[in-house]
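J.: next comes the sequence, and after it the predicted model I'd like to discuss.
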Amino acid sequence: MAERDVKSNQNTAISLEELLKQIAPDPSGRKLPPVDKWNPERSADIDMEIRADGSWWHEGSRINRKKLVRLFSTILRRDEDGSYWLVTPYEKVVVHVEDAPFVAVRVDRAEEEGTGQSLAFSTNLGDIAVAGPDHPIRIETDGETGEPAPYIHIRGRLEAKLSRPVFYELAGLAEPDPDGGEMLGVWSKGVFFPLGPAE
């Protein structure tokens, strides 16, 4: 985690607004199209895939142009049935997603530690989500291995899977369940997100 909670004086930590200015200097520069309002009749499958590592592929070849991938990510939508699409007003193209469409590659902390802190997650494609009521963190646990798979809500029905280093950083911030349960978790924007049992 980039330590953005460096004290400017002994009594205050960096504010969430200042943190967001540092990690996303021009948030207004990326306006997303209203894909949830578009319902084109034409659809196609052109063998588009997002792999578990966040890489985008077309017909078996990796798409290496980051600007193109970022553009595609702005028109990505997940429908209620769990299917993913690249959507325009005229056509939608199915996208096969192996795990989650984004990967959270960084977490920054603002405000004071504990209940007052805010955790801002940055994805591999430049999206930023501050965990809280609108951007919950959830953990899925593999029934066989017991291994956790952590995710954060980004927008619409789209999530980012937390990279292993980011999850380890969260684990380093974990504290006991405020209700006295046996879970450890993290606070962000006044919400406690359980990460796993205390051992």
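T.: Ah, there it is.
J.: C-alpha only now, for contacts and for neighbours.
T.: Fine.
J.: surely residue 63 and residue 57 touch.
T.: Yes. Between residue 63 and residue 57 there is a contact under CA atoms under 8 Å: 5.4 Å.
J.: and the two? Which one has more around it.
T.: Using other CA atoms under 10 Å as the criterion, residue 63 and residue 57 rank with residue 57 on top: 18 against 15.
J.: and what about that one, helix, strand or coil?
T.: Per DSSP: H, G, I helix; E, B strand; the rest coil, the secondary structure class of residue 57 is strand.
J.: does it really touch residue 66, like I thought?
T.: No. Taking CA under 8 Å as the definition, residue 57 is not a contact partner of residue 66, at 12.0 Å.
J.: so what sits against both of those two?
T.: Residues touching both residue 57 and residue 66 by CA atoms under 8 Å, 6 or more residues apart in numbering: none at all.
J.: all helices of this structure, in order?
T.: 16-23, 66-74, 164-173 (DSSP state H).
J.: list the buried ones in the last one?
T.: For helix 164-173, a neighbour-count test (16 or more other CA atoms under 10 Å) marks 166, 167, 170 as buried.
J.: can I get these in TSV including distance to residue 40?
T.: Output for those, formatted as TSV (distance: CA to CA, whole Å):
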residue	distance to residue 40
166	37
167	38
170	40
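J.: let's bring in a second one:
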Amino acid sequence: MSDPTPSTTGLAGITAAAKQAPGRGLPPVHLWHPDHCGDIDIVIRRDGVWMHEGSPIGRTEMVRLFSTVLRLDPDGYHLVTPGEKLKITVEDLPFRAVEVQMTDAGLVFTTDVGDTVLAGPDHPIQVETDPVTAEPAPRVHVRADLWARIARPVFYELVEAATLENGELVIGSGGARFVLGPVGAAAE
């Protein structure tokens, strides 16, 4: 069996490790436990734009590739390969849910990096509310400890499809029920 450790480091090593996943599958980052190698100047901004050394990463394919080796550890977000662990900065959540399809199975979200998830018990929707502004901050679980911020237009679609139960807007998906918020807060 060949050595899975890439012979390159930094961005080249991350790219090589991410390419080990067949098709659109995900590399087994949960099985990789390299030593922390330091920080890399990659920032995932609040608006979902991935930056490297102050410039946006313009290639969608590269962002998708990096997203497949992203992991949240107790000390923060990292890009992980079999041989390296590089800490990055995430201003909010690493992904954005930019589309939702309402299917017979439930709500299927698509993220800005191409992941699709069916909301349900394994992929819950959570809505936190800012105590000062009462602004909802909805998110959906994507994989491992990684979440996607639900984009405002997508959240409005959910609100439109929700039903009123005991003063709260509720939506179902994948056999689960999710509270979007009290009627006054969700409608604002």
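T.: Ah, there it is. Quick caveat: nothing in here was measured; it's all calculated off a predicted structure.
J.: hang on, the earlier thing: relative to residue 158 of the first structure, which of the helices of the first structure is closest?
T.: Nearest to residue 158 of the first structure among those is helix 66-74 (10.3 Å), distances taken as CA to CA.
J.: which residues of the second structure does that closest one align to?
T.: Using TM-score structural alignment, helix 66-74 of the first structure corresponds to residues 60-68 of the second structure.
J.: in contact with the equivalent of residue 126 of the second structure over in the first structure, which residues?
T.: Residue correspondence, TM-score structural alignment: residue 126 of the second structure in this structure matches residue 138 in the first structure. The contact partners of residue 138 of the first structure, taken as CA under 8 Å, 6+ apart, are 150, 151, 152, 193, 194, 195.
J.: with residue 67 of the second structure instead?
T.: residue 113.
J.: the spatially closest residue to residue 149 of the first structure that is not a sequence neighbour: neighbouring residues, count only.
T.: Of all residues not flanking residue 149 of the first structure in the chain, residue 140 sits nearest, at 5.0 Å (CA to CA, 6 or more residues apart in numbering). Using other CA under 10 Å, the number of residues around residue 140 of the first structure comes to 13.
J.: got it, and residue 181 of the first structure?
T.: 10.
J.: now do residue 93 of the first structure
T.: 18.
J.: also residue 22 of the first structure?
T.: Neighbour tally, residue 22 of the first structure, other CA under 10 Å: 11.
J.: between the buried residues of helix 164-173 of the first structure, which sits nearest residue 184 of the first structure?
T.: Closest approach to residue 184 of the first structure among the buried residues of helix 164-173 of the first structure (CA to CA): residue 170, at 10.4 Å.
J.: what sits against the residue positioned nearest the centre of the first structure?
T.: The centroid of the first structure falls nearest to residue 160 when counting by CA atoms, centre = their mean (3.5 Å). Residue 160 of the first structure is in contact with 100, 101, 102, 103, 104, 123, 151, 152, 153, 154, counting by CA under 8 Å, 6+ apart.
J.: among the residues you listed, which recur in the second structure?
T.: Contacts conserved in the second structure for the contacts of residue 160 of the first structure, using both residues aligned by TM-score structural alignment, their matches' CA atoms under 8 Å: 100, 101, 102, 103, 104, 123, 151, 152, 153, 154.
J.: trace the last one over to the second structure, please.
T.: When the structures are aligned by TM-score structural alignment, the residue of the second structure matched to residue 154 of the first structure is residue 142.
J.: roughly how far does that match sit from residue 132 of the second structure?
T.: 28 Å (CA to CA, to the nearest Å).
J.: between those two, which one's more packed in?
T.: Taking other CA under 10 Å, residue 142 of the second structure and residue 132 do not tie; residue 142 has more neighbours (23 against 6).
J.: would you check that the more buried one makes contact with residue 123?
T.: Yes. At 6.4 Å, residue 142 of the second structure counts as touching residue 123 under the criterion of CA under 8 Å.
J.: where do the contact lists of the two overlap?
T.: By CA under 8 Å, 6+ apart, the residues touching both residue 142 of the second structure and residue 123 are residue 117.
J.: give the equivalent position in the second structure for residue 110 of the first structure.
T.: Counting by TM-score structural alignment, the partner of residue 110 of the first structure is residue 103.
J.: neighbours of its match, how many?
T.: Counted with other CA under 10 Å, residue 103 of the second structure comes out at 11.
J.: and what of residue 32 of the second structure?
T.: 15.
J.: and for the one 3 residues further on?
T.: Number of residues near residue 35 of the second structure (other CA under 10 Å) recorded here: 12.
J.: residues contacting the aligned partner of it in the first structure?
T.: Under the alignment by TM-score structural alignment, residue 35 of the second structure pairs with residue 41 in the first structure. Contacts for residue 41 of the first structure were tallied using CA under 8 Å, 6+ apart; they are 90, 91.
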